[in-house]
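K.L.:
Return a 3D structure for these sequence lines:
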Amino acid sequence: MRLSNSTAANLPPEVARFRYERGQQRIGIVHFGIGAFHRAHQAWYADCAMNAGERDWAICGVSLRSSDVSEQLQPQDGLYTITTGADEATRLIGAVREVLQGSVDADAIIARIADPACRIVSFTVTEKGYCRKADGALDHSRVALSFYPLLARGLAARMASGAGGVTLLCCDNLAANGRVLADLFGQYCTTHDPDLADWFTNECRVPSTMVDRIVPRADLARREALADKMGVVDQGAVFTEGFCQWVIEDDFAGPRPGWDAHGVQFVSDVAPFETAKLRMLNGAHSLIAYAGLRAGHGFVHEAMADPALRNMADQLMRVEALPGVPETQGLDLTAYADVLLERFADPALGHRLAQIAMDGTQKIPQRWLDTALACQEAGKDCPAIVAAFDAWLWHLADARFVDDPLGPELTSLMANRGRGAVIARCFTDPAPLWPGYASLADLFHTLQAPPVTRAPWPQSQPR
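P.N.:
Next up, the predicted model:
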């Protein structure tokens, strides 16, 4: 029996639940990319706000390609649970009113964006979902299946009806993500609807944000244990840590939820928080992922129990990344590093290294290379970044764990021409994979190429 409106009333008392009437809450947020992270983060905050008495911040989730999330949540009337922390406290979330699929529900998605009740359109589509070329410009050849056409048609309908602008909230790991999204969508509109481009610039706002919560993929055992606990099956369940952070530039086109009452920080400048997260948390996470897989580990907590890997992560965060993060009120970087090491070591999370290792070509510049440039400019070495890059090269040579848009190209290049050719492709080719980082090529060319050793697939991480 599935979780739904009809079965939720029979959940055991240890499952906390919302107090608001879902049917009386209008949809105020349209969200593209309604995966586990969104359900554990932005939707959780929306649920908190409505539970505290705010109205009309219910969510219409949009799944652009896969029907998986729609199939998980629609039979459950949008309901799902979030289980947090080592004590596995479970709470029923009612913020998601509907889930639409881009390939079949285009008209309904456009109507939701055009509805005057909609005041925020938000995104967790991952770095690759923004369809950027290597130079940062919009790749128009890839936008057909992205969010851009649906967003443009929805905003064009608002423009025609006089409904007014909305706030676009990018919740992905992109440096200056608000400015990036505004620029990319502006490029799309300039090509497809110049009138909309002017209206968008004048009427809409795109604040930058920083989001942080570790949300591992839920395994079958945890789902089965949850079903036993609740007496119903929840196909949309998410499991996460107790820690949650959201920092938002306070620049909205209209009303916003009172998320600050639930821990969200509204600030004038997100950049220091964003830089700290990308270079310290995300940078160390990627180091642990590639070096941990090479060492035969399956989970983050296993890699953190390896003294050599823990020391590398600590070196990257405190010695190499931290000095390049701007100081700002409310951000204690030494304490931040302490908390990150504690979070990474938590075995209750069960965060798989292979999940973090995905899409490396989309992540490495902001996670490692910006730190390496800052060290280079300061005349300092960055051995942890060098070791991390070496582990990524091993990852390409090993090839078992690679899940990346450019994976086929780079694994083939590595197999046929070796590490030097991969480094040249990344930094110094006429059209390099990562423009602007050519000065780092020599740093990584000095790496000695050890033989590729295929550690056994970790027992804790079956294929």
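
K.L.:
switch to C-alpha atoms for all contacts and neighbour counts from now on
P.N.:
Noted.

K.L.:
ok so Arg217 is a strand residue?
P.N.:
No. Under DSSP: H, G, I helix; E, B strand; the rest coil, Arg217 falls outside any strand and is assigned coil.

K.L.:
center of this structure - which residue?
P.N.:
Taking C-alpha atoms, centre = their mean, the centroid of the chain lies closest to Asp172, which sits 4.5 Å from it.

K.L.:
number of nearby residues for Val15?
P.N.:
For Val15, the neighbour count with other C-alpha atoms under 10 Å is 16.

K.L.:
From His31, how far off is it?
P.N.:
The spacing between Val15 and His31, counted by C-alpha to C-alpha, to the nearest Å, is 26 Å.

K.L.:
Leu349 now?
P.N.:
From Leu349 across to His31, the span is 25 Å (C-alpha to C-alpha).

K.L.:
show me where the stretch 301-450 of the chain has strands.
P.N.:
All residues of the stretch 301-450 of the chain lie outside strands when identified by DSSP state E, counting those that start in this stretch.

K.L.:
returning to that earlier point: could you measure from the residue nearest to the centre of the chain over to Gly33?
P.N.:
Asp172 is 10 Å from Gly33, by C-alpha to C-alpha.

K.L.:
what's the overlap in contacts for those two?
P.N.:
Listed as contacting both Asp172 and Gly33 by C-alpha atoms under 8 Å, 6 or more residues apart in numbering are 123-125.

K.L.:
filter those to the buried ones?
P.N.:
By the neighbour-count criterion of 16 or more other C-alpha atoms under 10 Å, the shared contacts of Asp172 and Gly33 include these buried positions: 123-125.

K.L.:
In strands only, show me those.
P.N.:
Using DSSP state E, the subset of these located in strands is Phe123.

K.L.:
Now tabulate the buried ones among the shared contacts of Asp172 and Gly33 in a markdown table and tack on distance to Pro365.
P.N.:
Converted to a markdown table, those look like this (distance: C-alpha to C-alpha, whole Å):
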| residue | distance to Pro365 |
| --- | --- |
| Phe123 | 21 |
| Thr124 | 19 |
| Val125 | 18 |
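
K.L.:
Would you confirm that Ser146 contacts Val62?
P.N.:
No. Ser146 lies out of contact with Val62 (C-alpha atoms under 8 Å); the separation is 11.2 Å.

K.L.:
Those two - which one has more neighbours?
P.N.:
Val62 (25 against 17).

K.L.:
can you pull the contacts of the more buried one?
P.N.:
30-34, 99-102, 109.

K.L.:
repeat that for 6 Å
P.N.:
Neighbouring residues of Val62 by C-alpha atoms under 6 Å, 6 or more residues apart in numbering: 31-33, 99-101.

K.L.:
this one next, for a side-by-side:
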Amino acid sequence: MQQLNRNTLRQLPSTVLHNKTALNSEIGIVHLGPGAFHRAHQAVFTDNAMEYGGNWCICGVSMRSSGVRDELASQDNLYTLAVLDENPSYQLISAIKQILVLSEQRSLVMQQLTAATTHIISLTITEKGYCLTSDGLLDLAHPDIKHDLANPEIPCSAIGLLVTALAFRHQECTAELTIISCDNLADNGTKLAKAIIAFATHVDPVLAAWIKQTISFPNTMVDSITPATNEALRARVAQAIQLQDNWPIQREAFTQWVIEDNFSGPRPAWEKVGVTFTSDVSAYEKAKLRLLNGSHSTLAYLGLLCGKETVNEAISHPTLFKLIETLLKEQVSLSFSAPAEMNVDQYIDAILLRYNNRHIRHLLSQIAWDGSQKLPFRLLGSIQDNLAQGQPISLLCIGVAAWLQFLVSAAQTNFPLVDPLADKLIRCAALCDGKSKEDVTRLLGIEQVFPTPLVNNTVFIDGICHAYLGLSRLNADNVTETLEAFL
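P.N.:
Coordinates of the predicted model:
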């Protein structure tokens, strides 16, 4: 079978969607972190938007890994989006024109970041890539930030890299740039702006003032479940497009992008292809982070403790379904005020329906990654707000306790933990037996995750202890018995 590239495009079946406009467009966006989610989400919206004009092709920048660049190079950065549900569809995406690796192509990366034709820099670098403290501020003690402040000419963090690029643009008077965080981080644009300005202040206060006055950092909310690419997907896509695609991506049909209408330069016609622009993203963001992402993490850790492998397998267990549904409707939904346009009950029903999508093989182990970075935004915020309002937190505590049990299990079984705090988490968890209140005291002492006011709250401590000890008995054989005790 021939490989997908520009020369073989004419062989695509007519059933494969393809917006050819993007093939002849130039780069207008630089994106840090061109992983599966970006290629299934922002790149797709941008590909569709180029039908309405503009040079908005994307230069993807990988901070360290060369895998995506190397796999897509032979197919001219073209790839297939497989939308999997009861009626699957396939779309060829050509919005990405170039992929660079910072560690190998630093000068080319800087050229793209500082080009006058680059009007948007976007990011999907996960929560850990922002190098923030638990309070959401720049962590000046972070090794990457310390390195970049000492070596501004060779930054290794996204924050340091952006400040270096902005310094050049300041010097050359090339503004008209908007920097857009697309990560699952509460107030992501605001936090990114504060981190960049804080870093720039240490470099050059004049630069920091220019950034504050000139560059916009809109808050955003993104949503679409995007499992990792595997051989089954490659085989399925090859059959559908009649060409070999080295790195297709898959996602569910549901996709959402909400952006604060705050730009300091031009932008693609995203509003014409389904993107929502609003003056206040926070209500959408909080609803999504707490309802979808919070229940996702809870389901992942509980499911793994129950011996489940995928989201669909986990939610298909009646008791797990009941617990997640009750968590969403009776505790998470009380922790925030929804946007006026949102029907919360319908949104929750849609989440549960998405989890039940048997065509999406979303691994619980993948969702479990980087728990130390995710839980403060996905679960702890809901707990803090419910405590302040006198609302219940018992089921919210189950998700946190399940993460703690997950850490202990990882330490006991030498399970490879994917987390920027992995070494510290495993050292701490290795001192625990999974069955005592002393475990909870030790694990809640991880200050990078748990804020002091929460750790000093007796209602929270009691809730975590109760859930932790209750989950100590959980295994594949007693799911119903163990979890029903919490309902």
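
K.L.:
Overlay them and tell me the TM-score.
P.N.:
The TM-score (TM-score structural alignment, normalised by the length of structure 1) is 0.93; 453 aligned residues with a C-alpha RMSD of 1.9 Å.

K.L.:
Sitting in strands, which of the contacts of Val62 of structure 1 do you find?
P.N.:
Of the contacts of Val62 of structure 1, the ones assigned to strands by DSSP E are 31-32, 99-101.

K.L.:
What is the nearest of these to Gly242 of structure 1?
P.N.:
His31 (23.0 Å; C-alpha to C-alpha).

K.L.:
From what I see, the closest one and Ser63 are in contact.
P.N.:
No. Using C-alpha atoms under 6 Å as the test, His31 of structure 1 is too far from Ser63 to be in contact (8.7 Å).

K.L.:
okay, these two: which has more neighbours?
P.N.:
Using other C-alpha under 10 Å as the criterion, His31 of structure 1 and Ser63 rank with His31 on top: 26 against 23.

K.L.:
which one among the contacts of Val62 of structure 1 gets closest to Gly78 of structure 1?
P.N.:
Lowest distance from Gly78 of structure 1 to the contacts of Val62 of structure 1 (C-alpha to C-alpha) belongs to Val99, with 7.1 Å.

K.L.:
Nearest spatial neighbour of the counterpart of the closest one in structure 2, chain-adjacent residues omitted?
P.N.:
Residue pairing (TM-score structural alignment): Val99 of structure 1 is matched to Ile99 of structure 2. Leaving out its chain neighbours, the residue that sits closest to Ile99 of structure 2 by C-alpha to C-alpha, 6 or more residues apart in numbering is Gly60, at 4.5 Å.

K.L.:
The equivalent of the one you found over in structure 1: neighbour count?
P.N.:
Correspondence of Gly60 of structure 2 to structure 1, assessed by TM-score structural alignment: Gly61. For Gly61 of structure 1, the neighbour count with other C-alpha under 10 Å is 29.

K.L.:
And Ala441 of structure 1, by the same measure?
P.N.:
Based on other C-alpha under 10 Å, the number of other residues close to Ala441 of structure 1 is 15.

K.L.:
Tell me the spacing between the alignment partner in structure 2 of Val215 of structure 1 and His18 of structure 2.
P.N.:
Applying TM-score structural alignment, one finds that Val215 of structure 1 aligns to Thr226 in structure 2. Distance from Thr226 of structure 2 to His18 of structure 2, counting by C-alpha to C-alpha: 20 Å.

K.L.:
And for Lys286 of structure 2?
P.N.:
From Lys286 of structure 2 to His18 of structure 2 the distance is 34 Å (C-alpha to C-alpha).

K.L.:
Look at the two and report which has more neighbours.
P.N.:
Lys286 (26 against 18).

K.L.:
Spatially nearest residue to the aligned partner of the more buried one in structure 1 (excluding sequence neighbours)?
P.N.:
Under the alignment (TM-score structural alignment), Lys286 of structure 2 pairs with Thr275 in structure 1. Spatial nearest neighbour of Thr275 of structure 1, excluding adjacent residues (C-alpha to C-alpha, 6+ apart): Val325 at 6.1 Å.

K.L.:
So what's the residue count around that neighbour?
P.N.:
The local packing of Val325 of structure 1 (other C-alpha under 10 Å) involves 19 other residues.

K.L.:
So it versus Thr371 of structure 1, what's the distance?
P.N.:
9 Å.

K.L.:
so which helix or strand takes in the closest residue to Ile34 of structure 1 other than its chain neighbours?
P.N.:
Nearest residue to Ile34 of structure 1, sequence neighbours excluded (C-alpha to C-alpha, 6+ apart): Gly61, at 5.5 Å. Here Gly61 of structure 1 is covered by strand 58-63, with elements defined by DSSP states H and E.

K.L.:
Could you do Ala157 of structure 1 as well?
P.N.:
Using DSSP H and E, Ala157 of structure 1 sits within helix 148-161.

K.L.:
And for the helix or strand that comes right after that helix, what's in contact with it?
P.N.:
Next along the chain after helix 148-161 of structure 1, taking DSSP H and E as the criterion, comes strand 167-170. By C-alpha under 6 Å, 6+ apart, the surrounding residues in contact with strand 167-170 of structure 1 are 120-123, 204-206, 252-253.

K.L.:
Reformat those residues as JSON lines; add secondary structure.
P.N.:
Formatted as JSON lines, the contacts of strand 167-170 of structure 1 follow (three-state DSSP):
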{"residue": "Ile120", "secondary structure": "strand"}
{"residue": "Val121", "secondary structure": "strand"}
{"residue": "Ser122", "secondary structure": "strand"}
{"residue": "Phe123", "secondary structure": "strand"}
{"residue": "Cys204", "secondary structure": "coil"}
{"residue": "Arg205", "secondary structure": "strand"}
{"residue": "Val206", "secondary structure": "coil"}
{"residue": "Phe252", "secondary structure": "coil"}
{"residue": "Ala253", "secondary structure": "coil"}
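
K.L.:
Among those residues, which pair sits farthest apart?
P.N.:
Greatest spacing in these, by C-alpha to C-alpha: Phe123 and Ala253 (16.5 Å).

K.L.:
Against Thr229 of structure 2, how distant is Leu149 of structure 2?
P.N.:
According to C-alpha to C-alpha, Leu149 of structure 2 stands 36 Å off from Thr229 of structure 2.
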